[in-house]
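Asks: structure here, sequence nowhere to be found:
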């Protein structure tokens, strides 16, 4: 085993049923869809990746008359092999049950078990005898950034992403589409407080590194072979002050041009693949 971690009490993660309810307001079509299905995966690539990842699909909804390409044929074959109920609906009926505007005529309904604990991510890496590689998202509000970071983390063989419970995108159909289905393969922990979670990771022996444009240490000068969590902030504000104070160090990506910063998902990808490069050469 490459590393070992002590196991303090697991961080409490509120379930959706425990979260305070928001004031009632008129629901959009997509709000009504969430009332019908708590968790959906939508679009051909995302649904296909859900099946390939052996996610527990409860039902498959398909619009009547859609074009059957290779992806749809594979989706139906996998659904039939798993004895999953397939429902063929009018397009309007399917859209009423969809949470996105781009379902491409296919929606998979899953049980609402999208999240794991932080400790689950650590123990999964430990079971593979690998030092954890984790991204912690602090202040990321665009589901496309979440999806892009998830896609990079999955491609890099990383172990998971940690996101805050509030004021952040969750594992939604839109984020899954943006990840090209990578979120179906990647563990995601949803936590109450990012600074406390960073402190928890420090206790576990995971080095926590904040990406910051004003940091003195170049990202290539840090040893990323040990267990590592890369903390990524928003493009406007960066990593929050409290989160940065909890991190073991801050690292920067050199900027040679006129712009002051990179897109959050691009910054994360650069740091994640530096870890991949270092670990490959170990």
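Replies: Noted; the coordinates are in hand. Just so it is clear, the structure is predicted and the values come from calculations on it, not from any experiment.
Asks: from here on, just use CA atoms for contacts and neighbour counts.
Replies: Will do.
Asks: the strands in the stretch 151-282 of the chain, which residues?
Replies: 160-164, 188-191, 207-211, 217-218, 228-233, 249-252 (DSSP state E, counting those that start in this stretch).
Asks: and those strands as CSV, adding distance to residue 177 and mean neighbour count?
Replies: CSV is the format used below for the strands of the stretch 151-282 of the chain (distance: least, CA to CA, whole Å; neighbours: other CA atoms under 10 Å):
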stretch, distance to residue 177, mean neighbour count
strand 160-164, 17, 25
strand 188-191, 16, 24
strand 207-211, 26, 25
strand 217-218, 33, 15
strand 228-233, 21, 25
strand 249-252, 29, 21
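Asks: want to compare, so here's the second one:
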């Protein structure tokens, strides 16, 4: 039989003595004291996140390979206006702002100097940053070394727009947008609405352009004084406006009446602007008292939503002056 030990005829090998713990187990049972707070633990995720953000701010790039995927901007995230003319116009119009970002070694001109002066007078924080960071903040837009951070827009309720007209003792004029998804069109419509005496805009909560940096830029600051309301259901909101005594006129290329011949423009009114490609949606069209069109030359298939809104608002203003 192979092997040693009992019954093998050979003495078993003696085991070497086991080494002691040296008191390690006893000391481990004594405990290590109170657990330090989270911010003092280098492995804590919040501290790691803060350190990563700090590195990004210092180096101008993300340390994470997943940073190339731009996260979806939330409604409570700040917006940025880029460009010297848009920034100085926004500051002149007293657009709410948190910070003014200025590129390092910027080639200063009168617009930059005025922006810095207004920001200083209003107590707006001024930060000197790299052009790479400005590129990120403006999402690749043309910033010319200048960007203005604005807080999230505070939307009104659709009922507030009627109240504004009543408080001013004026006939209500409201502009509603159906399917307008370009924020530049929203900004242009806000500019025309302010020019022709509208009391506010109504936009759907979903599938619609919101008051973003692009809208602020195109509006040239008029969004600071133009109320914009969000409607959870545009069709239901239009129905409520009609119940409150307002007429609803839809603007669409397939309208049966030319806008100059509409007989409701001098009353309490909601003008609904459809998208450039699809026009008014079916449910919104059915919610209108009248659908009108703007006559255009056959060479042009349609008008930009911002241009169409400007024409409609001008025609409404002309009727009301008469």
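Replies: Cool, got the structure. What you are looking at is a predicted structure, and each value in this text was computed from that prediction instead of being measured.
Asks: TM-score, when you put one on top of the other?
Replies: With the length set by TM-score structural alignment, normalised by the length of the first structure, the two chains reach a TM-score of 0.80; 256 aligned residues with a CA RMSD of 2.5 Å.
Asks: rewinding a little: got JSON lines for the strands of the stretch 151-282 of the first structure, with distance to residue 173 of the first structure too?
Replies: Output for the strands of the stretch 151-282 of the first structure, formatted as JSON lines (distance: least, CA to CA, whole Å):
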{"stretch": "strand 160-164", "distance to residue 173 of the first structure": "16"}
{"stretch": "strand 188-191", "distance to residue 173 of the first structure": "14"}
{"stretch": "strand 207-211", "distance to residue 173 of the first structure": "28"}
{"stretch": "strand 217-218", "distance to residue 173 of the first structure": "36"}
{"stretch": "strand 228-233", "distance to residue 173 of the first structure": "22"}
{"stretch": "strand 249-252", "distance to residue 173 of the first structure": "32"}
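Asks: relative to residue 198 of the first structure, which of those is closest?
Replies: strand 207-211 (6.8 Å; CA to CA).
Asks: how close does the closest one sit to the second structure?
Replies: For strand 207-211 of the first structure, the mean distance to aligned residues of the second structure following superposition is 0.8 Å (mean CA distance after the TM-score superposition for the first structure).
Asks: so where in the second structure does that strand end up aligned?
Replies: Aligned by TM-score structural alignment, strand 207-211 of the first structure falls on residues 247-251 of the second structure.
Asks: also stretch 186-198 of the first structure?
Replies: Going by TM-score structural alignment: stretch 186-198 of the first structure matches residues 226-238.
Asks: same check on stretch 117-124 of the first structure?
Replies: Counting by TM-score structural alignment, stretch 117-124 of the first structure falls onto residues 157-164 of the second structure.
Asks: ok, stretch 147-161 of the first structure next?
Replies: Using TM-score structural alignment, stretch 147-161 of the first structure pairs with 187-201 in the second structure.
Asks: just the buried residues of that stretch, please?
Replies: 187-194, 196-201 (16 or more other CA atoms under 10 Å).
Asks: let's see which of these end up in helices.
Replies: Those of these mapping onto helices are 187-194, per DSSP state H.
Asks: surely residue 208 of the second structure meets residue 181?
Replies: Yes. The pair residue 208 of the second structure and residue 181 qualifies as a contact (CA atoms under 8 Å) at a distance of 4.6 Å.
Asks: pipe the ones in helices among the buried residues of stretch 187-201 of the second structure into CSV and attach distance to residue 216 of the second structure per row.
Replies: Formatted as CSV, these follow (distance: CA to CA, whole Å):
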residue, distance to residue 216 of the second structure
187, 6
188, 9
189, 11
190, 9
191, 10
192, 14
193, 14
194, 13
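Asks: can you give me the helices in the first structure?
Replies: Using DSSP H, helices in the first structure cover 29-36, 44-52, 70-81, 91-96, 118-127, 143-155, 173-178, 194-203, 241-246, 264-280.
Asks: the second structure: matching residues for the second one?
Replies: In this case it means helix 44-52 of the first structure. Against the second structure, helix 44-52 of the first structure falls on residues 84-92 (TM-score structural alignment).
Asks: mean shift between the matching stretch and the first structure?
Replies: Relative to the first structure, stretch 84-92 of the second structure is 2.8 Å off (mean CA distance after the TM-score superposition for the first structure).
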